[in-house]
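>>> pasting the structure only:
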């Protein structure tokens, strides 16, 4: 009996010790936040669901004399970050893998500078990045291209250009829709310009998207804008929520390559003049596609280049492309286009606000390895915000016209000023390929994300 009692007491003691080491220093996150507020005299706000049922272990050991260091120690353990909203005021939010601080972004660029200091070193780094990015996207090798012909609508004639809606099958049963803008009465070989859409309301149906494609066509180029995955007519096949799945990044990259395959198959397209330009999420696609597809000869990324922001959507970074090469960012990815002409358009009210001081000098340094620093340009609009507005479009028109030898006079008014008023802004329905209710969607079209996953896996693992 004494032996049994001893064993029982021993087990109880072990259990108590276990509780002391694991539970005695465990307290609700809300209580810890209250202590932070009181000790450092700061205001902290947060959505209730962010902290509900969360606990911190060893919170007291995480406190330091510095308020922000303390908050970093505690909230990092909960996958929570904080942003400063004013003097001694903070907001908590869920950890965002795509977002660093500007200081952290600059430190990463400084680190990259230690990896290469000449063309040979950079080319070695670039080769590693390209290989690993394609692998991360599961596009190495590219899946076999469907043999189907594009689906097109009748051509619509406008003032100096035409428009035709088109759907291209990029994987069996997967379609990407867009509109092709062409110049009227053009002769000879024509430049090709892709216009991937960003996360702006209405996507490719927006006026600013129509303006830039129509104006590029009036200048003498073949321009095409097209839907994001699970946006626009892609919603006939998928749900809105499917856009925020990681594989969206791979699908959008594949869509861009397949579109370029088609445009370059046109007998009047010029493979020596191939450009891509997009804003926001379209800017992410611009940088990525320019980096991994050597057929692009010019790029214009708009309101997206940043050393500390890699895109707030899985369609921009969900496949882990920014983990390649031991860690990279959009500045290195954009630099992979060097020494091809590149215009970076930035503004003063989003994550591109530091481009003139931080990101662009790094980009120019890479171009300098080739002796072609002048081929990288930055148009910065400090008083503007996150859009692909008129001033940004004007900068793009001039850059493309200068590098592709297009005639700006074709889009100018009597005084030589660039004038967008001749462009016809069409209704959303006018730009559909598959009809107003999707009644013309092909019979083989995928109807669920689960089916897409199966097909993508099948065709990317052959």
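Nice, I can see it. As the structure is a prediction and not an experimental result, all values here were calculated from the model. Numbering: from 1, shown residues only.
>>> When you work out contacts or count neighbours from here on, use the C-alpha atoms and nothing else.
Will do.
>>> Could you measure from the closest residue to residue 101 other than its chain neighbours over to residue 329?
With Cα to Cα, 6 or more residues apart in numbering as the criterion, residue 101 has its nearest non-adjacent residue at 5.9 Å, and that residue is residue 308. Per Cα to Cα, to the nearest Å, residue 308 is found 8 Å from residue 329.
>>> how many neighbours does residue 416 have?
11 (other Cα atoms under 10 Å).
>>> sorry, that was for residue 225
27.
>>> check which helix or strand covers it.
strand 222-226 (DSSP states H and E).
>>> Next, the buried residues of that strand.
Going by neighbour count (16 or more other Cα atoms under 10 Å), the buried part of strand 222-226 is 222-226.
>>> Can you name every helix or strand that it contacts?
Strand 222-226 sits against strand 174-183, strand 190-196, helix 207-219, with contacts defined as 3 or more Cα pairs under 8 Å, 6 or more residues apart in numbering; DSSP states H and E.
>>> Out of these, the one nearest residue 424 is which?
Minimum separation from residue 424 across the helices and strands packed on strand 222-226 (Cα to Cα) falls at helix 207-219, 8.1 Å.
>>> Now residue 428. Nearest residue, chain neighbours left out?
residue 205 (5.4 Å).
>>> How many neighbouring residues does that neighbour have?
Neighbours of residue 205 using other Cα under 10 Å come to 24.
>>> coming back round to it: can I get the buried residues of strand 222-226 in TSV with distance to residue 393?
Shown next, in TSV, are these (distance: Cα to Cα, whole Å):
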residue	distance to residue 393
222	17
223	14
224	15
225	15
226	18
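>>> which one among the residues you listed gets closest to residue 16?
Out of the buried residues of strand 222-226, the member with the shortest distance to residue 16 (by Cα to Cα) is residue 226, at 63.4 Å.
>>> Comparison target below:
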């Protein structure tokens, strides 16, 4: 890269007297970016509307020859813009997003964490501090007391190797979480528990792939629940869809997960010492967070969400300041808080988890090394796949859950050595509802609207 600018470029700078230097040193943002391109021999890509009409005081003086990244930060930050390194000579300029950083910035943050702790004792001091801070940031301890009302349960439907019933839990006065509970057949007294927080995939817990995942794990021997996001599914009977993007959604979704563990642990047929969790996308965010703050979770499988440079584009994932705890953290370090419990990270090449094998997993594996448990941290990476929880990713998850939760694997293997997903009955959306097709069975005490929720939480 060139570090010097030609005489013709420098000649374009107006020679000015001291008294008019403030005016003369002003340049447009676009002119400044072109100068950076010339100095550092790089290509900057951006939409014209990001730079149009923007002028920067002392623009050229902000450029630090020899440090491209500092120069870009100095000229972009006044306009809430940031950069992302695509390769050694190409950078993209975008609007600033608090939840999204460049890959280099994420790796740099992991290097910083690595220097903070060098052994189990030092790590556990930070882990405990992070856990306490995240619980405080979520404001869970300040929530109103959970009502003692009995769960609302629909008629159980029986299928080959499993059954399904719909359940609603009153988690706050007048606030309900709804889900579908899958039980294995025949039942015994010590079935493991698996909770599956939904992600931002269309249809939520009604989605075919979600039903397949729930039913298959149940046939393998687990009692499973897939439950609605806040202001998704039947939660829309109480709140508007845009309420899902309130920061309080992150608090309520975390609280919902805790209450589902409580409920399933109270059943006579379950073993509360064997709790697993898995979810994709936004459900992957919940999987990491719940595992970090709830020690009852013994096996964790966050899917297509672990990243050092992305913390979730929805306030339901990052609306509360959990990522600012202890001077700042990220999802890779939060995922590492599972150590030494078994952790399977499922990643792919088509989203922000594409860097897991090279950047995030070595960092997490190092943390597991503090416990002599590197074998309990596993990465299943699908370089040619995208952001989903489809067949191949489920086939990576099943044997991991089976290994650490004692599920039946061989009984359900097909001739190709994969877990058999055939024979699952896909139910309609209405069959999976707790409160009826039109919400006619919604309890009379149900809160309606965000203002009622805010009043409750005051």
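Perfect, I can see it now. What you see is a predicted model; the values in this text were computed from it and never measured.
>>> where does the TM-score land?
The TM-score (TM-score structural alignment, normalised by the length of structure 2) is 0.88; 438 aligned residues with a Cα RMSD of 2.5 Å.
>>> what do we get in structure 2 for the residue nearest to residue 101 of structure 1?
Applying TM-score structural alignment, one finds that residue 308 of structure 1 aligns to residue 309 in structure 2.
>>> Repeat that for residue 153 of structure 1.
Residue 153 of structure 1 maps onto residue 154 in structure 2, by TM-score structural alignment.
>>> Run a quick neighbour tally on the nearest residue to residue 251 of structure 2 once chain neighbours are set aside.
Among residues not flanking residue 251 of structure 2 along the chain, residue 138 sits closest, at 5.3 Å (Cα to Cα, 6+ apart). Neighbour count of residue 138 of structure 2, defined by other Cα under 10 Å: 22.
>>> mind listing what the residue nearest to residue 428 of structure 1 touches?
426-428, 431 (Cα atoms under 8 Å, 6 or more residues apart in numbering).
>>> Now do it against residue 23 of structure 1, distance only.
Distance from residue 205 of structure 1 to residue 23 of structure 1, by Cα to Cα: 56 Å.
>>> next one: residue 194 of structure 1
58 Å.
>>> the more surrounded of the two?
Per other Cα under 10 Å, whichever of residue 194 of structure 1 and residue 23 has more neighbours is residue 194, with 25 against 14.
>>> Report the spatially nearest residue to that one, omitting neighbours in sequence.
Nearest to residue 194 of structure 1 is residue 276, by Cα to Cα, 6+ apart, at 4.6 Å.
>>> Next, the mean deviation of the one helix or strand the one you found maps to compared to structure 2.
According to DSSP H and E, residue 276 of structure 1 maps onto strand 269-279. Taken over the aligned residues, the distance from strand 269-279 of structure 1 to structure 2 averages 0.7 Å (mean Cα distance after the TM-score superposition for structure 1).
>>> got the contact list for the top helix by length along structure 1?
As assigned by DSSP state H, the longest helix anywhere in structure 1 is helix 2-22. Helix 2-22 of structure 1 is contacted by residues residue 57 when judged by Cα under 8 Å, 6+ apart.
>>> Are there helices or strands packed against the following helix or strand past that helix, and which ones?
With elements assigned by DSSP H and E, the helix or strand that comes after helix 2-22 of structure 1 is strand 26-28. Under the contact criterion of 3+ Cα pairs under 8 Å, 6+ apart, strand 26-28 of structure 1 touches strand 55-57.
>>> ok, average deviation of the strand it packs on from structure 2?
Strand 55-57 of structure 1 sits 3.3 Å off on average (mean Cα distance after the TM-score superposition for structure 1).
>>> packing partners for that strand?
strand 26-28, helix 29-40.
>>> ok, and what's touching it?
Contacts for strand 55-57 of structure 1 (Cα under 8 Å, 6+ apart): 22-23, 25-29, 32, 74, 77-78.
>>> So which of these wins on neighbours?
That'd be residue 74 among these, by other Cα under 10 Å, with 25 neighbours.
>>> pretty sure that one contacts residue 59?
Yes: counting by Cα atoms under 8 Å, residue 74 of structure 1 sits close enough to residue 59 to count as a contact (6.8 Å).
>>> just to revisit the earlier point, could you save the contacts of strand 55-57 of structure 1 as CSV and add columns showing distance to residue 303 of structure 1?
Listed next are those as CSV, based on distance: Cα to Cα, whole Å:
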residue, distance to residue 303 of structure 1
22, 48
23, 48
25, 46
26, 44
27, 43
28, 41
29, 37
32, 39
74, 33
77, 32
78, 31
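>>> Residue 448 of structure 1: which of the residues you listed is nearest?
residue 78 (34.1 Å).
>>> Which position in structure 2 pairs with the closest one?
Using TM-score structural alignment, residue 78 of structure 1 lines up with residue 79 in structure 2.
>>> all helices for the stretch 201-350 of structure 2, in order.
Counting by DSSP state H, counting those that start in this stretch, one finds helices in the stretch 201-350 of structure 2 at the ranges 208-219, 248-265, 282-293, 315-318, 331-336.
>>> Nice, that's everything, thank you.
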